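# One predicted model, sequence on top.
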Amino acid sequence: MKRKVNAHMITTMGLLIALMVVLSRIVGFESQYLKITFTFVPEMVMGMLFGPFWTGIGAVIADLIGMALFAKSTFFIGFTLNAFIGGAIYGFFFYNKEVTWKNAILCTLTNTIIISLILTPIWLAIMYNQPLTSWVIWAPRLVKSVIMLPVQSAMIYFVGRVLPMKRLTKNLKFTA
């Protein structure tokens, strides 16, 4: 089914993108080698409503706006690629699907492995001229993964279960 962009889609995505920027750049914690945010909540909602492609696009827009308005480091295209892939993963796991413990955990695990444990260390090694085996890159990343995996999975599950999806999608009907 081909989706047609409508006013409700644009405004809903705009609000979720704004929420992602605020949660990432203002509320989140960021250091040279580690970033902890709660952007996964609006990203999961976007994934539920719009699917992988549009969630990836929304995550890229949020990343670019966040960098333009609240840059905390130099721009690196790899992290924008991470944003698209992460958004697509949320869309893949939650678009037109019920939120269950299984898909909440699998989504979080997939994002953690692909983004946090594969791509981000590569980008950091390139950006800061560190060897990929450096504990400067791996120590905070591994600790974050162990702590955030259950926290993120639980938050995704509980938020996903309480959202009134039928009411939200009623105004977001896409026409062919």
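Cool, got the structure. Residues are numbered from 1 along each chain as shown.

# Please make it C-alpha for all contacts and neighbour counts, starting now.
OK.

# Which neighbouring elements make contact with the helix or strand residue 47 falls within?
Assigned by DSSP states H and E, residue 47 belongs to helix 40-70. With contacts taken as 3 or more C-alpha pairs under 8 Å, 6 or more residues apart in numbering; DSSP states H and E, helix 40-70 sits against helix 7-21, helix 77-94, helix 135-162.

# okay, pairing it with this:
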Amino acid sequence: MEKQKNVFRRSLDELKSPRALVITAMLIALNLTMDLLGLKIYLTPELRVSVGFVCNASVAMLYGPTVGMMTGFSTDVLGFLLSPNNNAGYFPGYTITAIVGGLLYGLWLYKGRPSIPRCIVAKLSVNIVCNLFLNTLWSALLYQKGFWVLLPGRLFKNLILLPLEVLILWVVANIVLRQFRRVFSGSVSS
């Protein structure tokens, strides 16, 4: 009996399915559309949740960390190219952040039911690694401000938004998974 493939290889194998490619492309397009339209949940003018992250998290949940990383890369680069506000120029650090986010969502959500604990750990790990560490590092480099100067405000924002982001992730991920299973149950894999 062949050893079970590791999670990255299984995820890469998902790309052999035209269905996986189409669904991934649709969710990338949906994420870009929401970002370009500025669809966000505003708690205050400074505190807002961009809901596009659920598209990348959904891809990673359905198809794993490898596809999640590719989705993060694609979404970030296409978002930059399509954005009317890209006067500052392209910075690859934020692309690295998007790739790592896809990796983390895939590791925590792939091949499992998106339970509240899994959503908490997935979103918390993305907030700590991507939002607090990587994005603070990129901002410090780009704007010549100290990492430790930027961190407290970013920490406060991420702590305040975490419960709402987890709730959004849990609700949307369960809806996506339920609809995916309903639409494709009993059908032959493409």
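Right, received. Where do you want to start? Because the structure is a prediction, the values reported are computed rather than measured.

# Now the TM-score, please.
The TM-score (TM-score structural alignment, normalised by the length of structure 1) is 0.84; 169 aligned residues with a C-alpha RMSD of 2.4 Å.

# Counting neighbours, which bits of the helix holding residue 47 of structure 1 end up buried?
For helix 40-70 of structure 1, burial by neighbour count (16 or more other C-alpha atoms under 10 Å) applies to 40-67.

# what's near enough to touch the residue nearest to the spatial centre of structure 2?
In structure 2, the C-alpha nearest the mean C-alpha coordinate belongs to residue 56, at 3.7 Å (C-alpha atoms, centre = their mean). Contact partners of residue 56 of structure 2, counting by C-alpha atoms under 8 Å, 6 or more residues apart in numbering, are 27, 28, 31, 68, 71, 72, 102.

# show me the contacts for the third one.
The one in question is residue 31 of structure 2. Residue 31 of structure 2 neighbours (C-alpha under 8 Å, 6+ apart): 52, 53, 55, 56, 75.

# just those residues now: which is nearest residue 11 of structure 2?
Closest approach between the contacts of residue 31 of structure 2 and residue 11 of structure 2, by C-alpha to C-alpha: residue 56, at 14.3 Å.

# how about that closest one, what's its match in structure 1?
By TM-score structural alignment, residue 56 of structure 2 lines up with residue 43 in structure 1.

# Tell me the spacing between that match and residue 6 of structure 1.
19 Å (C-alpha to C-alpha, to the nearest Å).

# burial measure for residue 96 of structure 1, as a count.
Residue 96 of structure 1 has 14 neighbours, counted by other C-alpha atoms under 10 Å.

# should've said residue 164 of structure 1
Residue 164 of structure 1 has 9 nearby residues by other C-alpha under 10 Å.

# what do you get for residue 7 of structure 2?
Using other C-alpha under 10 Å: residue 7 of structure 2 sits among 17 other residues.

# Equivalent analysis for the one 5 residues further on, please.
Look at residue 12 of structure 2: counted by other C-alpha under 10 Å, it has 16 neighbours.

# The one 5 residues further on now?
Residue 17 of structure 2 has 11 neighbouring residues, counting by other C-alpha under 10 Å.

# With adjacent residues omitted, what lies nearest to residue 93 of structure 2?
Among residues not flanking residue 93 of structure 2 along the chain, residue 138 sits closest, at 6.1 Å (C-alpha to C-alpha, 6 or more residues apart in numbering).

# helix, strand or coil for the residue opposite the one you found in structure 1 once aligned?
Using TM-score structural alignment, the equivalent of residue 138 of structure 2 in structure 1 is residue 123. Following DSSP: H, G, I helix; E, B strand; the rest coil, we place residue 123 of structure 1 in the helix state.

# Same check on residue 114 of structure 2?
At residue 114 of structure 2 the chain is in coil, as set by three-state DSSP.

# What sits closest to the equivalent of residue 157 of structure 2 over in structure 1 if chain neighbours are left out?
Aligning on TM-score structural alignment places residue 157 of structure 2 opposite residue 144 in structure 1. Distances taken as C-alpha to C-alpha, 6+ apart place residue 36 nearest to residue 144 of structure 1, at 7.9 Å, with adjacent residues excluded.
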